[in-house]
Structure formats: C-alpha cells, structure tokens
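*Asks:* Everything below, folded, please.
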Amino acid sequence: MSPQEAQEALADAREALLGERRLLRVEELARLAALPDDQVAALGALAHEVRLDRLGPTVEVEGILSAKTGGCPEDCHFCAQSARFDSPLLATPMLDDQEVLQAAWETKASGASEFCIVLAIRGPDERVMARLLELVPLVQRTTGLQVAVSAGILTENQARRLAEAGVHRYNHNLETARSFFPQVVTTHSWEERAETCRLVQRHGMELCCGVLFGMGETPAQRVELLGQLQELRPAEVPINFLNPRPGTPLAERPLVGAWEAIRWVALARLALPGVLLRYAGGREVTLRDLQALGLTAGINALIVGNYLTTLGRSPEEDLRMLEDLAMPVGALSAAW
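*Replies:* Predicted structure coming up:
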C-alpha cells in the first residue's frame, strides 16, 4: 500500500466513524488491516479519537476471580484449565463465601466498579447455579460492586435466572472467528457460544464477549471476527493476547508482537466504536513497556490484578498509568 493509499484509507475511516457515524464494513476493516507498520501510530491516533468521541476519557476497572479453577471438560487448546491436557494446573473446588468476598473487597479497594466471578466449566449444573444465585446478590449487597459472571454455555432458563439474580454482565468469549474456531476447540461449536451470547442479551444482561489474538489465525480471520462481533453488539470486548501455557497444544506458539498488538487494539476500537474495550490477559508479556500506548489506541477498560491462571501487574501500577495519562476511573456503559 502506497503512502497516499494509506492516508486515503485513514481519511475514509475517519469520515465513516466521525462524520457519517456508522460502523465500518468488513472490507473497510480489511483495508485498514493492510496498512504498513509505519501507519500504526496514525491508526492508533484515529482509534483514540473515536474512543474519546463515543465514551470520553474515563476508564473502567474490573477485578476477576477464578472461583472454580481447573478440571474443565472442554478442549480449548489455549487453556491450562482443560482436564484434557497435561497442564501443571491442578483442579480446585469452588471457593466459599468468605474467599469470594475477600477477593471482591480487594477488587473494590483498587477502585474497580465491576467484579467478575469465573468458573472453569462447560456450563452450570443445578448445584453451580444455586451457588451463583447465592453469591451474586451477596457480593452486590456486601460490597456495592456490579457483579459479572462467566460460567460457560447457558440454557434459556439459566440465563433468565442469572439475570433475575442481578448479574450485570455475563462473559462468554467468542475467542476467534467462526472459520478458525474448529482448529482450537472441538468439544463445542462457535455457534453454541454465539447462541449463549444472544441469550444473555435477550434476558437483559450486558454481554461481555472477548477475543484472543495469537493462536495462529490470519489477519483476514481477525477481521472476520470483528465483523461477527459487530453483529452481536456486545457491551464489552476484552482483548486477550495468547500467553502460551505449558502442557496445552498452543504451548509453543510465539507471542504476538507488541506493534502488531497495538494495530489490532486500534482496529478493534474502529470496528466497535462504542464498546468497552478492555485490556485483559497477555498484555504484560505481549506489550511490555507499550501498555500505556494501548490506552491511547482505543482501550478504555482494564482488568487489574491477576488473571485466571497467570499473574498480572499490581493494581497500583495500572492505576498509576491511568493517572499519568489523566484518565479518570469510573463505571462505563456501551454507546452503540
């Protein structure tokens, strides 16, 4: 792509998003994905302009808790929690009330407004549902935090009951494009995940639907995924980068390059201008010293502290980064 063609692609995207105020089409996203590396900074600047236009400078902070770790029957090739792989991660029983509340209070102390309870399961059985229906109002009542849940594939009845219990957001990641999904998961389908996402929205919960870059997908498949997320219209999209886990089929995959990561952060913002775009797993090892740059290329939400099976930065480091960038911490809602 020539310098003139690159400038035209950026100008056309800017007019579509800020002038016409419409979503970019898949072919327009593919055009931006083909920009040369020396245009990534300009791509990020446009993404930051769009983020400020739609949602302002505020950043939403969230803490997550693995309330039931390991032993998952599914074969997601990136995940150390699968019982099908020879991972060093040991399965543990579900945490008790006090352990969950302690984690919630630690999350609140970081300035977070959202707390997500995560379970490594295909989907909840009745025993797990009963625990969630106890925990969600308990955490809300005790800490005042908004409570999100990630518990796998749902039925219609389960989605209704979780919504009635006060679940604010339900997390169910697509992870990757429909065309690439069978190469990383075989025990359930992309369509099953998408149907749970639709159930979440049908019952009034906000949908948190994340992506995982770096599993071997092509740029075209990443663009495909962004188009599929446009169709689902989630409230929040966590951006994860593969941090290869020992014992999993993707253990030897190379990390996504830092500059490539910034490109796809920016493209996610341009594809999904009004969502909460949340820094999630893998950012520390992928972006290293460029983490602040993502916050000026479209990111407007953070998971702070540790992730499900990997360590994150200290909340203090992230909050200092936001202070340095003059980005206030607060709760956000999507602006589709």
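*Asks:* Only C-alpha atoms from now on, for both contacts and neighbour counts.
*Replies:* OK.
*Asks:* mind listing what Asp53 touches?
*Replies:* With contacts taken as Cα atoms under 8 Å, 6 or more residues apart in numbering, Asp53 has the following neighbours: Leu18.
*Asks:* The helix or strand where it lies: which residues count as buried?
*Replies:* Assigning secondary structure by DSSP states H and E places Asp53 in helix 40-55. Within helix 40-55, the residues that qualify as buried are 40-52, 54-55, counting by 16 or more other Cα atoms under 10 Å.
*Asks:* Check stretch 321-336 too.
*Replies:* If you call a residue buried by 16+ other Cα under 10 Å, then stretch 321-336 has these buried ones: Leu322, Met327, Val329, Leu332, Ala334.
*Asks:* tell me the secondary structure for the second one?
*Replies:* Meaning Met327. Using DSSP: H, G, I helix; E, B strand; the rest coil as the criterion, the local structure at Met327 reads coil.
*Asks:* That one touches Val59, doesn't it?
*Replies:* Yes: if you go by Cα atoms under 8 Å, Met327 and Val59 touch, sitting 6.4 Å apart.
*Asks:* Here is the second sequence; please produce its structure so I can put it next to the first one:
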Amino acid sequence: MAALVADPAGLLADCEAILLGRRETLPASHAYALAELDIDAPHGDGAVLDAMLDLAHRVRVTWTSEEVALESIVSGKTGGCPEDCSFCSQSSVFATDVKPQPLLTGPEVLEAARSAQEAGASEFCIVYAVRGPDERLMENILELTATVHEHTEMHVAVSAGILTAEQAQRLSDAGVVKYNHNLEAARSHFPQVASTHTWDERWATLNLVREHGMEVCSGGIVGMGETRVQRAELALELAEFRPTETPLNFLNPRPGTPLQLREPLEPREALHAIALFRLILPWTLLRLAGGREVALKDLQGAGILGGVNGLIVGNYLTTLGRTPQEDLKMLEDLDVPVRALQDVL
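*Replies:* Alright, predicted model coming up:
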C-alpha cells in the first residue's frame, strides 16, 4: 500500500480503470491508499483533492445518475434515549438542553410530510430517538406510516433503532420502503463512540432489514476522532453490506455531549471524506446529511460536484439546516437536476 500512496497519479489512474473502465469496485488496498493521500500535494493543474473530486463526480454520474434526490426527516420522538452515543444530544445519559418530547401525532407528521413534498422532497423519514421500538412505539410508527401514505405521494422511511425479526416484518408489511440504521463508525472506532450497545448489534439489524424486503439505509458520522484510515474502514464495511443509501453526516459538536469540544472538520477534509465514500461505494445514493453546513461551509456545491447524489433538506433532528429553497437554488446554480418523485424507486 505504501507504493500506492507514494504514487497518487498512478493510484488515481488505477482507480479510474477499475471503477470506470471495468465497472468494478475498489479493492481494500486502493481504498486505504486513497484515505492516506496528501490531498494538498500538486496534481496536474490542481491538487490531489481536486483530482479525487473529479473522479468521484464521474463515478457518480456513470454508476448512478446526474440527479440529486431530496429527503426530509422529522423527529417522531425527541430526546430521552437511554443509549450513550457520544455525539448525540438526545441521550438521557448526558446533560444537554434537549428534553424528552411526546410522540408526534398524525396531524403533526402529515403537516411536515406535506411541507416536505411541496419543497421538492421525494422521501420522508420518521426518526425516533430510542434503542429500539416497544409495542407502543411500533403502533405509532404504523399509524403515521399509514397517514403519510394515505394523504401524500411520499415514500416513507423509518429510523427506530435496533429491531427484532417480528418488528422488521411488520414494518415491511406496512409499506415502509427503507429503514435507516447507521453503523456510525468503523468497527475499530465504535467502542469510542458508544458503550451501551455494540457495532455488531447494528449490523444484525441491517441484516434483518434486508431479509424482510426493505431497502437498507446506513452510513455514519465523520469527524468523531477517527483516522482517515478508519473512515475508509467504515466505507468498506458498508460496501460489504451494499446499502441502497448512505447518509454521510459530519460531527456538529453538541453542548453537553462528550464530543462537545471537538472541532468540526475543515472543509477540504470533509470534501476528501465525500470523495472517499463515493469511490468506495460507487452504486449508493450518497446523501449529505447532518453537519454539512458546519463542515463544508461555502463548499457544499463542491461536495455535490464531488460525488454526492442526495441531500437531506430542511432541519435535522436537533439542529438547524438551510431552507429547502436555498438548497434548490444551489442545485439550480450548479445545473444539477432534482430527481422526480415518480423516479424514486
């Protein structure tokens, strides 16, 4: 691998031949070498990072499409989660300013879904801050899913933690098309992220989701103290599972959490992560998610042109995002088409 890192031009040419010439996925050796490149080293008329982003864009267009898919999320249950994920202000373990809220009602969720559809989103994800759903929560999920299906054209996705096989089947039967359960971090780094559950428990839930006919949505958060190599490790673990969608979040340090003092990634480091994930996961819907405004700042357009083909629009679970109109204007300025509603599946 040292030889690959020492020859950025040769490495990128190899990756291009594999991904675009042979339409194959990268071997681990190339993935780890890409992670360790000096992104500021000269390359052609620019730097290595520029070449990586250019290749990532061409891979995205070739393997997926030029379109960007928009999704809106709503917190069906906010706060009071018993897990100790070190990045999360919804954990009851930490002294944060996020307090437990009651479950959202059907009218509240329907209003959010209709607003998201009017703003151009094609998918609506209901997110619950829980270890996993109990029966009361399952009933709420099924009721809200039916409401959104009845009154909008939106496809419903759900994120509700660790599932049993019986729960996965009920969600699938209700028409939930996609289930989100992020691995969050590479297996080697996960013990520094959470201790109340394991990486393997998350992996087991993803297997259940796939076995019961739902699409798998799984990604992670970068900027939690992991190395670049561990980012490649996470992407390779995801590649083994081959999720339909990969949300890429950037740490937005939350007051009261163990990671509150960690500085957000610098924009060029965030762009490197985007290109790295696209090159390792060429088929996936790579969706920019929480923290993108903090990490990328004014370079969000560069991320779109560097391999991204999805955005979460509007606000996130406990943090504010840009308005959907701002994102739509950015995509218009970049001349990037938005995926039409009927083309989602």
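*Asks:* What's the TM-score once they're superposed?
*Replies:* Put the two chains on top of each other and the TM-score (TM-score structural alignment, normalised by the length of structure 1) is 0.97; 334 aligned residues with a Cα RMSD of 1.4 Å.
*Asks:* about what we covered before: start and end residues in structure 2 for the helix holding Asp53 of structure 1, please.
*Replies:* Taking TM-score structural alignment as the measure, structure 2 aligns residues 49-64 with helix 40-55 of structure 1.
*Asks:* same deal with stretch 244-255 of structure 1?
*Replies:* When structure 2 is aligned by TM-score structural alignment, the counterpart of stretch 244-255 of structure 1 is residues 253-264.
*Asks:* So which bits of the matching stretch are buried?
*Replies:* Residues of stretch 253-264 of structure 2 classed as buried under the neighbour-count rule (16+ other Cα under 10 Å) are Pro253, Arg254, Pro255, Gly256, Thr257, Pro258, Leu259, Gln260, Pro264.
*Asks:* what about the strands in structure 2?
*Replies:* All strands of structure 2, identified by DSSP state E, fall at 42-43, 46-47, 69-77, 123-128, 155-159, 178-180, 215-217, 220-222, 245-250, 285-288, 310-312.
*Asks:* mind checking how far the aligned residue in structure 1 for Gln117 of structure 2 is from Pro57 of structure 1?
*Replies:* For Gln117 of structure 2, the aligned position in structure 1 is Lys108, judged by TM-score structural alignment. Using Cα to Cα, to the nearest Å, one obtains 21 Å as the distance from Lys108 of structure 1 to Pro57 of structure 1.
*Asks:* quick one, what contacts Gln169 of structure 2?
*Replies:* Contact analysis of Gln169 of structure 2 by Cα under 8 Å, 6+ apart lists His212.
*Asks:* how near is it to Glu201 of structure 2?
*Replies:* With distances taken as Cα to Cα, Gln169 of structure 2 is found 18 Å from Glu201 of structure 2.
*Asks:* against structure 2, where does stretch 312-327 of structure 1 fall?
*Replies:* Mapped onto structure 2 with TM-score structural alignment as the criterion, stretch 312-327 of structure 1 occupies residues 321-336.
*Asks:* can you give me how far the matching stretch is from the chain middle?
*Replies:* Put simply, stretch 321-336 of structure 2 sits 19 Å off its chain's centre (Cα atoms, centre = their mean, to the nearest Å).
*Asks:* Could you do stretch 116-133 of structure 1 as well?
*Replies:* With Cα atoms, centre = their mean as the basis, the distance from the averaged C-alpha position of stretch 116-133 of structure 1 to the chain average is 20 Å.
*Asks:* For the lengthiest helix in structure 1, which helices and strands make contact with it?
*Replies:* Across structure 1, the helix with the greatest residue count (assigned by DSSP state H) is helix 126-143. Using 3 or more Cα pairs under 8 Å, 6 or more residues apart in numbering; DSSP states H and E as the contact criterion, the elements in contact with helix 126-143 of structure 1 are helix 97-109, strand 146-150, helix 156-164.
*Asks:* do you know which of the ones you listed lies nearest Ile121 of structure 1?
*Replies:* strand 146-150 (9.3 Å; Cα to Cα).
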